[in-house]
Structures are given as structure tokens and as C-alpha cells.
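K.L.:
Sequence and predicted structure, then a few things I'm wondering about:
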Amino acid sequence: MSGLLALLDDVAAIAKVAATSLDDIAGQAAKAGAKAAGAVIDDAAVAPKYVQGFAPARELPIVGKIALGSIRNKLLILLPAALLLSAFAPWAITPILMLGGLYLCFEGAEKVWHVLRPSAAHADGHDAATDTAANLETEKVAGAVKTDFILSAEIMTIALASLPEQGVLVQAISLALVAVGITALVYGGVAVIVKADDAGLWLARAGRLAPTRALGRGIVRVMPGFLTTLTAVGTAAMIWVGGSIVVHGLESFGITQPGHWIEAQAEAAAHALPDFPGAVTWAVTAFFDGIFGLALGFLLIPLVARIIDPALRAARSLLAR
């Protein structure tokens, strides 16, 4: 009996250690996911545009296809790549983060440029009239998954950089939790957003009570402005996160002047408004990170258009032969 009790005591101790480890992993995953919040916001803001113009019946299937492509990107490609980097080339994490930050700056600045110069956006637009609905849906999903891959790479790299030094298994489980949790959060939210106007229309028509019908009409009226605001927030988050990543990356290479200048402006603003020092410091830092990111993005636009894109097209042409 004493042996059985000792065995049960050992099992209980092992279970307690396992539960503590799971709590630690969940906590690390949550913190790592929070570090990637800016890129997550951008991911959520970008995704709804890929279902615009399709029949309502196709909206959720399209979101589902993009979500499936996103989880494949994260679990089958990015997670193993992140673990390999952590094990064999941890020095490469910061440069990769900076490349991703430059991409975010470029994408955000390009959106701002298209707002300032709408003719440039129309010139680059795709002639959807020549495509069937099925081909257009396939093309949209492929484009969305490609964009998601870049954003997911940034999310996973940020998450990896924020994890403490742990064993490979703990890192893998933590990153997997980040991948699944963020994908569910982003595309669950996207599904709600893209169907909100349909839900509002149904309430406006079928609601039994006047307040219910009024709520439905309000949802229908609000959603176009909400989507516009979401796009603007996503663009701002893209530029801010990209600029912040590049500024911090430069510091790791000894180029501290931009980061120190932004920090000085944030401290001066916090002293000027002492009632809310934390909020003021964050807002000013984000503002100047965003200005830095926007300037970088504008510099990258002609570089991409005149050098990088032609080089990539030439490389694809050579590989196709």
C-alpha cells in the first residue's frame, strides 16, 4: 500500500509540473502574441478587402480558404523555419525582422500614395471583367494568402524574438499556440465583419421589435464607414510597426540616433503632460516611428518599381525557360 501511495504521489507531482509547464507555455504564447499586436491588427484590417465584390454566399467560404492558407503558412512553413533560425542562426532574426519591417513600411506607404494619387491605383488595377467569378475568386484567395504569408512571417518572427530561451519543444508549442490563436482571432473577426451588413439587413427586415429593426438599419449605415476606418487603422498600424521594427533593429547594429531622438521627443512630451505620462510616451513614440516608417516607405516605392520588380520579373522569366 505504501508503494502504491508513493507512486500516486509521484504521479501527482509529475502532473503538477506538467500543468505548471502548460501554464508557462500558455503565458509565453500570450505575451508573444501581444508583442505582434500591430501586425495582427494590420492582418485583420487587410483581409476584408479580399471578399469585396463577391456574392454574399461566397464571402465566408473565401474567408475560410484564406484562413486555411494562413494556418498552413504558419504551421507548415514558418514555424519550422523559425525553430531552425533559433537553433542555428539566431543572429539572422533581427535582419529578417528588419526586412519584414521594410516591407510593412513599403506596403503602408504605397497605400497612402494611392490615396494621394488615385490615378496610380487605377493604373495598377486588375481588369476583373475579363475573368470568370471562379477564376477571380482563386486569384483573390491566392493574393490574400501571399500577403498573409508576409504578415504571418512578421508575426511569427516577432513572437519568436519575444520568447525566453527555452527548449525546442516549448518554443514549438508556444509558436503553434500563437499561430492557431492569432489565425482564429483574425479570421474569426474578419468573418464577423464581412457578414455584419448582412446581419444588419436581416434585422432591419425581419426584426419583430422596432428597436431591433432600428439596430439593423444602424449596422447597415455604420459598416461602410467602419470598414474605411479599419483600413485606415490597418495602414497606420502597418507603417508604425514597420518603422518601430527598423528603428529598434538599427539600434542592435549600433545606429542609435533615430531611436534616441524619438525617445527624447517622447520624454519631453511626457514631461509637458505629466497627468498621462505612459499614454503620451506611447503615442509620441508611435507617431514618430510612423513618420520614420512612412518616409522609408516612400523611398522604397521607386526602388521597388524601377529595380526590384523588374529584377524579379527577369528572374521568373529565366526560371520559366
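P.N.:
Happy to help now that I have it. Residues are numbered from 1 along each chain as shown.
K.L.:
hey, let's count contacts and neighbours off CA atoms from now on
P.N.:
Noted.
K.L.:
All the strands of this protein, residue numbers only.
P.N.:
Counting by DSSP state E, the chain yields no residue ranges for strands.
K.L.:
which helices and strands sit right next to the longest helix along it?
P.N.:
Of all the elements of type helix in the chain, the one with the most residues (DSSP state H) is helix 210-252. Helix 210-252 is packed against helix 37-46, helix 93-116, helix 168-206, helix 257-272, helix 277-303, with contacts defined by 3 or more C-alpha pairs under 8 Å, 6 or more residues apart in numbering; DSSP states H and E.
K.L.:
Give me whichever of these is most buried.
P.N.:
Stretch with highest mean neighbour count among these: helix 37-46 (a mean of 23; mean count of other C-alpha atoms under 10 Å).
K.L.:
Contacts for that one next, please.
P.N.:
For helix 37-46, the surrounding residues in contact (C-alpha atoms under 8 Å, 6 or more residues apart in numbering) are 148, 151, 154-155, 182, 186-187, 189-190, 230-231, 233-235, 237-238, 240-241.
K.L.:
What remains of the residues you listed if I keep only buried residues?
P.N.:
Under a neighbour-count criterion of 16 or more other C-alpha atoms under 10 Å, the subset of the contacts of helix 37-46 counted as buried comprises 148, 151, 154-155, 182, 186-187, 190, 230-231, 233-235, 237-238, 240-241.
K.L.:
so His114 sits right up against Ala120, yeah?
P.N.:
Yes: His114 is within contact range of Ala120, at 6.1 Å (criterion: C-alpha atoms under 8 Å).
K.L.:
okay, now the one to match up with it:
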Amino acid sequence: MTLELDGLTHRYEDESAVREVSFAMESGELVGLLGPSGCGKTTLVQAVAGHLRPTAGRVLLRGDDVTDLPPEQRHVSVVFQRPTLYPHMSVSENVAYGLAADGMDREKREARTREYLDLVDLADQSDSHPSELSGGQKRRVELARALAPQPDVLLLDEPLSGLDPTLRERLRDEIARVQRETDVTTLFVTHDQEDAMALSDRLVVMNEGTVAGIGRPRQLYEAPPTPFVASFLGRSNALRAMLTSRDPLTVNLAGKSLILDGTDVDCPEGGDILCHVRPEDLSLHSVDTDESEVSLPGTVSRVVDLGRRYDVTVRTQTGEELLVEVTAQPPDLDSDVVVSLPVEYITVFD
């Protein structure tokens, strides 16, 4: 493994920032570290980079314990959330800065600088200064500067934050291309689910300082391990049901008895469980559907036109609200409908 976090824990005085965080990254892997603000992502980045000594646990690089080593001895590069280019230096001087600090001779330094400016398509801006660059160009210079020392691990700390949607998507594609071409092991830190899903080979989802889920993006999206992952990694509807049998797992949802094959929960018979289903997996009808689906009568309480789709909110007869994605013409406000939940798309939690 290139990078391993083993039971990493850190406290700021009496406040716990991260607790017992453990995961590993293989060589050339791009792992997304995803979670809301305040979940501990920045603390983990600082611990890996060497800017913070964790309260407990270890950071290992290529099998060596580097927990107590300073940043300059870790061979880890960071692209921070805020721009960090030196305004008085040219683009090429910014990229070469770390190479000079490492003692690389001038000829090799210039060749390496040209190589990585070519990589990010900024060779023609080598003599420009940061004030002459666009926001996206500045991000690409910082990426070239971080990659030029050829680190073991590249840390990208919210590199797309603050960019407009078009530039954000373009730079996201650029990061993916550069990472593929360099094959550098990369930890991509973000609070944006779409960026994480689009870029990552695997995701580590954080919540309140702990790991809520680890897996491939599609796996976590389709079979979330916890209600938090279900709600944070995309949109989710949650419905309460009662567990009526454990073998096979059978629940009573909206008056219907449903057998959920291949599912297990740590809940006694007669106990309450939570059923999760994505808005895009629901459908609207004017009459009840077949028995393979749960049918919930309700009334349309809100319709939002989002261009490529409509978000339709339905208040069911039990008082719960369900969000349904609709691509065709939506029903009228206050109209009576039936929401259909295909059994195969239902995930259950304790």
C-alpha cells in the first residue's frame, strides 16, 4: 500500500476532530475523501501532509511509519483549497520552487518544469504571473507545482471549491486526465458528491469524525451501508416500516408484506426499521400498480421544474413526504396520485 491510516485520532483540546480512522490506498489509486464541513477531512489532510501530529494512530507511506516526520521528509504534495501561488514569481518559477528547495540542479529543474507545464497545457504561459491567469489556469499551475517533485501521494484539498459550474467540470476532467497520465496515488478531498462520484476509484465517506462507509462510488450509491451515506451520497427518501419476520426478512410497509431477499438487519421482530429509496427509482401513477411494487396513495404538494427533470413532492396518506424524479409532464399540484416503490430498489436499515 502507498498510504495507510491506522486508527488515526485527533483532538483539539476537549473536542474530538477524528476518531479511529483507518483506510489504505493502493499505488495509482484515486480515492475521494467525502463528507460535510466539519467532519474531519481537513484534519486528515494535515495529518497525512505532516502539518499536524495526531493524538493517536499512525500514518504509513509505503509501509514506513512517518507519523513523527516533518512535511519535507514525507514526499507528499498538497494542492490547497485557497490559491497559494507566489504573486511575484512567474508560472515557471512557481512550478520550479519546490524543485529548487530539494536541491535539483538548474538544467534538470527547467526540464522538469517544462514537462509538467506541458502536462497541464500551460507551456505557453510559463513567463506569465498569477495575476494574468484565470482561476482555472491558477489551479492548473498549482497542480503542476504539486506534481513536479513526483510525490508518492498527492493531496487535493477541495481544489474545485469556488469555481463556476462550467469551469468546475472542465477542471475536474483535467484532474482525471492528469492523474491517469501520471498514475500518482491521489487523495481527493471534497464535500461535493458529484465531484467525488465522477473522479474517484473508491470513496471514503466521513461523518462526525468517523468513517461512515468505504467502497466504490456506484456500490455505495446503490447499496449504502448507513442512513447517513444514503442521504449524503445523493438524494434519499426514508420510510418507516416494521420487521415482521427474519427468515426470510419480511417487512410491513404501508400495509403490504414485503420479502427483501439478501438483506439483513440487527433488529428484533416487531421492531421499527427504515426503508430507503432514491427519488429516481420511484414512479407516479393514477392507479395502483402490480404486486411487485409498494403503492402509496398521496397528493402532490410541490412541483419544481429543473429543466431536464421535474422534482415532484407527494404527501402520502400516512403524512410522510416522498420526492419523485419525473422526466415526463408532471401531475398537477394538489392532484391525487399513487407513488410506486419497486421492491428491488429498497434498502433497509435498523
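P.N.:
On my side now, so go ahead. Keep in mind the model is a prediction, meaning the values are calculated, not measured.
K.L.:
Fetch the TM-score of the aligned pair.
P.N.:
Put the two chains on top of each other and the TM-score (TM-score structural alignment, normalised by the length of the first structure) is 0.20; 119 aligned residues with a C-alpha RMSD of 6.9 Å.
K.L.:
returning to what we had before: just want the angle from the longest helix of the first structure to helix 168-206.
P.N.:
Per axes from the mean of the first three to the mean of the last three C-alpha atoms, to 10 degrees, the angle that helix 210-252 of the first structure makes with helix 168-206 is 150 degrees.
K.L.:
what about Ala47 of the second structure, helix or strand, and which?
P.N.:
Secondary structure from DSSP states H and E places Ala47 of the second structure in helix 41-49.
K.L.:
Which is the succeeding secondary structure element to that helix?
P.N.:
Tracing the chain past helix 41-49 of the second structure, the next element assigned as helix or strand by DSSP H and E is strand 56-61.
K.L.:
Following element in sequence after that next one, please.
P.N.:
Remark: after strand 56-61 of the second structure, the chain's next helix or strand is strand 64-65, criterion DSSP H and E.
K.L.:
which of the residues in the top helix by length along the second structure are buried?
P.N.:
Among the segments of the second structure that qualify as a helix by DSSP H, the longest is helix 165-182. Taking 16+ other C-alpha under 10 Å as the basis for neighbour counts, the residues of helix 165-182 of the second structure that come out buried are Arg168, Glu169, Leu171, Arg172, Glu174, Ile175, Val178, Gln179.
K.L.:
Could you do stretch 96-115 of the second structure as well?
P.N.:
Applying a neighbour-count criterion of 16+ other C-alpha under 10 Å, one finds Ala96, Tyr97, Gly98, Leu99, Arg109, Glu110, Arg112, Thr113, Arg114 buried in stretch 96-115 of the second structure.
K.L.:
From Gln179 of the second structure, how far out is the last one?
P.N.:
Using C-alpha to C-alpha, to the nearest Å, Arg114 of the second structure is found at 18 Å from Gln179 of the second structure.
K.L.:
Return the residues in contact with the nearest residue to Gly57 of the second structure once chain neighbours are set aside.
P.N.:
If the residues on either side of it in the chain are set aside, Gly57 of the second structure comes closest to Leu8, at 4.1 Å by C-alpha to C-alpha, 6 or more residues apart in numbering. With contacts defined as C-alpha under 8 Å, 6+ apart, the neighbours of Leu8 of the second structure are Val18, Arg19, Glu20, Val21, Ser22, Pro54, Thr55, Ala56, Gly57, Arg58, Val59.
K.L.:
Equivalent analysis for Leu8 of the first structure, please.
P.N.:
With contacts defined as C-alpha under 8 Å, 6+ apart, Leu8 of the first structure is in contact with no residue.
K.L.:
Now do the buried residues in the strand ranked longest in the second structure.
P.N.:
For the second structure, the strand that runs over the most residues, judged by DSSP E, is strand 293-305. Neighbour-count burial for strand 293-305 of the second structure flags Glu293, Val294, Ser295, Leu296, Pro297, Gly298, Thr299, Val300, Ser301, Val303 (criterion: 16+ other C-alpha under 10 Å).
K.L.:
Filter the contacts of Leu8 of the second structure down to the buried ones.
P.N.:
Among these, those classed as buried by 16+ other C-alpha under 10 Å are Val18, Arg19, Val21, Ser22, Pro54, Gly57, Arg58, Val59.
K.L.:
closest to Leu4 of the first structure out of the helices and strands packed on helix 210-252 of the first structure?
P.N.:
Using C-alpha to C-alpha as the criterion, the shortest distance between Leu4 of the first structure and these is 31.5 Å, found for helix 168-206.
K.L.:
Give me the angle between that closest one and helix 37-46.
P.N.:
40 degrees.
K.L.:
rewinding a little: redo the buried residues of helix 165-182 of the second structure as TSV? Include distance to Asp65 of the second structure.
P.N.:
Compiled in TSV, those are given as follows (distance: C-alpha to C-alpha, whole Å):
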residue	distance to Asp65 of the second structure
Arg168	36
Glu169	36
Leu171	34
Arg172	32
Glu174	32
Ile175	29
Val178	28
Gln179	25
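K.L.:
Out of those, flag the one nearest to Glu4 of the second structure.
P.N.:
Here the nearest of the buried residues of helix 165-182 of the second structure to Glu4 of the second structure, counting by C-alpha to C-alpha, is Gln179; it sits at 19.6 Å.
K.L.:
How about the contacts made by the closest one?
P.N.:
Gln179 of the second structure sits next to Leu30, Thr186 when contact means C-alpha under 8 Å, 6+ apart.
K.L.:
how near is it to Ser301 of the second structure?
P.N.:
With C-alpha to C-alpha as the criterion, Gln179 of the second structure and Ser301 of the second structure are 46 Å apart.
K.L.:
again with Phe188 of the second structure
P.N.:
In this structure, Phe188 of the second structure and Ser301 of the second structure are 39 Å apart, going by C-alpha to C-alpha.
K.L.:
just Asp6 of the second structure next, same as before
P.N.:
Shown here: Asp6 of the second structure relative to Ser301 of the second structure, a distance of 48 Å by C-alpha to C-alpha.
K.L.:
cool, and Asp65 of the second structure?
P.N.:
The gap separating Asp65 of the second structure from Ser301 of the second structure is 57 Å, by C-alpha to C-alpha.
K.L.:
How about Gly136 of the second structure?
P.N.:
Here the criterion is C-alpha to C-alpha. By it, Gly136 of the second structure lies 41 Å from Ser301 of the second structure.
K.L.:
list the buried ones in stretch 235-253 of the first structure?
P.N.:
If you call a residue buried by 16+ other C-alpha under 10 Å, then stretch 235-253 of the first structure has these buried ones: 235-250.
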